[in-house]
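K.L.:
Could you work out the structure for the sequence below:
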Amino acid sequence: MIVTLTLNPSLDRTIEIAALDRGAVIRAAAARLDPGGKGVNVSRALLANAVASRAVVPFGGDEGRQLVRLLRQEGLDMVTVPVAGRTRSNVTLAEPDGTVTKINEPGTALSPDELDTIADSVLAEAREADWVVASGSLPPEVPEDVYARLCRRFAGAGIHVAVDTSGPALSCALGSGPALVKPNLEELAGATGMAIACVGDVVAAAAKLRAAGARTVLASLGADGAVLVEDGGAWYGEAPVAEPRSAVGAGDAMLAGFLAGGARGERALVEALAWGAAAVGLPGSRMPGPPDIRRGEVRVSRPDPARLLTSAFAAGDGRRADGGPVPAGAERHPPPSSR
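P.N.:
Next up is the predicted model:
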């Protein structure tokens, strides 16, 4: 079983629009409301594919109660932890070419007692688990080393821990020896301080994370696919997306697929890419099920270090290599090239 922890869950409203025009009145083509949060999405993806999972979900206020209702309607196996604050709401604007603009609320602060209760809940459930997934942003006022402390606590109980977060929380977690980290391209550049423009740079940056303490690195590269670096070496893979609709939750689906595929080697990378690509082709943060997943379209090989990426990042400053800013939460997933 796989236990997931989401410290900062959300209600995710996705609105499909023809184009984002600032200052204009925009009519939506479609809209949907989904339960959200990275760990929640990992559990939802596993549920959609009949893989045993249990989500630990703190919740508060009317939004939190609505989040719990939506998850129960989906049949998610979960442990809910009431907190004093209000669960956040996020808004995603999705354009037809796959461009996604996200507006994320910061979430609610968690007290030390609430954090202890959440950690105890995860540890109680994890005694039957193969993996604990600790993922997502941190709520305000939560210490940056919270994932690191959780990693040490769970690893001390013999539990494999996967961490999917960003910024100082990721940097702190590395020293605690997580079994797996799953950065995206921007997070990889930020954590290593490296300029990343080609697949060779990704492999080198992943090796740097491994040297800092992570045992396995699964780097998601958006439209460029993914790179896996582990004890057995490195793999590169890509999967086509004919009609991208929303990248929201695609990285979470990728992580779920990787764990479901055994969390090691070429087979796990194929699962990761197939699940992630399927999620990009679905509306909102809907998670893919077996009919959506096309493993035969995934291509995996040893990395070509010289292969250029369609998105490149300068050395750890959160800006694209062309000097332009990267909007927080904005991702672009154009149709893959024919390379």
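
K.L.:
CA atoms for contacts and neighbours, from now on please.
P.N.:
Noted.

K.L.:
how near is the closest residue in space to Asn8 that isn't next to it in sequence to Glu105?
P.N.:
With sequence-adjacent residues excluded and distances taken as CA to CA, 6 or more residues apart in numbering, Asn8 is closest to Pro139, at 5.7 Å. To Glu105, Pro139 is 10 Å away according to CA to CA, to the nearest Å.

K.L.:
here's the other one to compare against:
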Amino acid sequence: MARVLTVTLNPALDLAIRVGPLRLGEVNRTESTRIDAAGKGINVARVLRRLGHDVTVSGLLGADNETAFLRAFAACGLHDAFIRVPGETRINAKLSEPDGRVTDLNGSGPRIPAHSLEALTERLWTLLPGLDAIAICGSLPPNVTPTQLAELVTVIRQFRVPVWLDTSGPALLAGLAARPTGAKPNETELAEWAGRPLDTPEERLRAALRLNAEGVDDVLLSAGAEGVIWARRGTALMAASPRVQVVSTVGAGDTLLAGTLHGVLSGWPRERGLRFATALAAESVRHIGVGDPDATDFEQLQQQTEVRGLTVDPLPGETHG
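P.N.:
Coordinates of the predicted model:
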């Protein structure tokens, strides 16, 4: 059992709504609704705890509506190391339609007092010794800057603890410049880092390998139905997901990251870890919520997940680690 910390700077109460075909401007009846204490790092923590790891959750949490989070942490067996901040944690609404399309309506989150961010850094200093891995996940609150996120990555790296990053936009660009151990962009986010469109699998692979060469050891690239690429220190694998009926893609990326970390922390061969993580992410899209490794057909999903090596010839002047 590994000791893992997830950091969620901008958690959310996720209001998941399933509807029939959405008719804009009209009254729509819901098929189901549920509200969960969430945030990408908390989702990753849920999966890792279910897989047997000792997981602490931290970040910045609104003090005025923390009850759902406290219940979730207790139910999942997660250690609570969040810093409380004034105000309410945001609410994100996610509308899921029968064809698998999900529309997100995300709140921006509360403004963070300077002393709360300082308190978080101090708390992380106390938590870092003895950890096996850290995952920093999700968006930033309105007044937390990408530079501050990069500084957080730098602080963690001083302890030589592997740190994985899953965010987007300017936060991802700044965080990657701080050279985390691993990152989980999607194809759009990787293209933003590369500064140009990445329209083919070969172009995405080249960009992932270039990110390896620039100091990010592991790049886990999720490309939806096109599969998953895992580039590590100049070599790459690709997994093709099993075919499943899609109900909701919310939490699939978090499940993928957690499954991959589980394989790394367990010392598995990369092929086994990627197959496990990809199958678990596929399991998650069949329902609302993160993936369930205890699903009765999970072994079958793994058997249906194809993993193969990828190679690409370097361009002139290009290196791959």
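
K.L.:
Give me the TM-score for these two chains.
P.N.:
Superposed pair, TM-score by TM-score structural alignment, normalised by the length of structure 2: 0.89. Supporting alignment: 304 aligned residues with a CA RMSD of 1.8 Å.

K.L.:
can you pull out the strands in structure 2?
P.N.:
For structure 2, the strands defined by DSSP state E cover 3-8, 12-19, 30-38, 54-62, 79-85, 90-96, 102-105, 133-137, 163-166, 182-183, 218-222, 228-232, 235-240, 306-310.

K.L.:
What residues does the alignment partner in structure 2 of Thr192 of structure 1 make contact with?
P.N.:
In structure 2, Thr192 of structure 1 lines up with Ala194, judged by TM-score structural alignment. By CA atoms under 8 Å, 6 or more residues apart in numbering, Ala194 of structure 2 lies in contact with Ala207.

K.L.:
cool, and Leu165 of structure 2?
P.N.:
Leu165 of structure 2 touches 135-137, 172, 175, 180, 182-184, counting by CA under 8 Å, 6+ apart.

K.L.:
do that again at 7 Å, thanks
P.N.:
Shown in contact with Leu165 of structure 2 (CA atoms under 7 Å, 6 or more residues apart in numbering): 135-137, 180, 182-184.

K.L.:
With distance to Arg204 of structure 2 and neighbour count as extra columns, can I get those residues in a markdown table?
P.N.:
Compiled in a markdown table, those are given as follows (distance: CA to CA, whole Å; neighbours: other CA atoms under 10 Å):
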| residue | distance to Arg204 of structure 2 | neighbour count |
| --- | --- | --- |
| Ala135 | 23 | 28 |
| Ile136 | 23 | 26 |
| Cys137 | 22 | 27 |
| Pro180 | 19 | 24 |
| Gly182 | 16 | 24 |
| Ala183 | 14 | 27 |
| Lys184 | 13 | 25 |
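
K.L.:
Grab the nearest non-local neighbour of the residue nearest in space to the middle of structure 2.
P.N.:
Nearest to the mean C-alpha position of structure 2, by CA atoms, centre = their mean, lies Asp254 at 3.8 Å. With sequence-adjacent residues excluded and distances taken as CA to CA, 6+ apart, Asp254 of structure 2 is closest to Val44, at 5.2 Å.

K.L.:
how about the one you found, what's its match in structure 1?
P.N.:
Counting by TM-score structural alignment, the partner of Val44 of structure 2 is Val42.

K.L.:
residues near its match, how many?
P.N.:
Val42 of structure 1: 32 surrounding residues under other CA atoms under 10 Å.

K.L.:
Sketch out the helices for structure 2, chain order is fine.
P.N.:
Assigned by DSSP state H, structure 2 shows helices spanning 40-50, 67-76, 114-127, 146-157, 169-177, 187-194, 201-213, 252-265, 270-284, 298-303.

K.L.:
in the last one, what counts as buried?
P.N.:
By neighbour count, with 16 or more other CA atoms under 10 Å as the criterion, the buried positions of helix 298-303 of structure 2 are 298, 301-302.

K.L.:
which residues make contact with that helix from outside it?
P.N.:
Counting by CA under 7 Å, 6+ apart, 242, 275-276, 279 sit against helix 298-303 of structure 2.

K.L.:
Check the third one too.
P.N.:
Residues lying outside helix 114-127 of structure 2 but in contact with it, judged by CA under 7 Å, 6+ apart, are 59, 83, 85.

K.L.:
Do I have it right that the first one meets Pro11?
P.N.:
No: taking contacts as CA atoms under 7 Å, Gly59 of structure 2 lies outside contact range of Pro11: 8.0 Å.

K.L.:
hang on, isn't Pro162 of structure 2 packed against Ile134?
P.N.:
Yes: using CA under 7 Å, Pro162 of structure 2 is in contact with Ile134, at 6.3 Å.

K.L.:
What's Gly289 of structure 1 aligned with over in structure 2?
P.N.:
So, by TM-score structural alignment, Gly289 of structure 1 is matched to Pro293.
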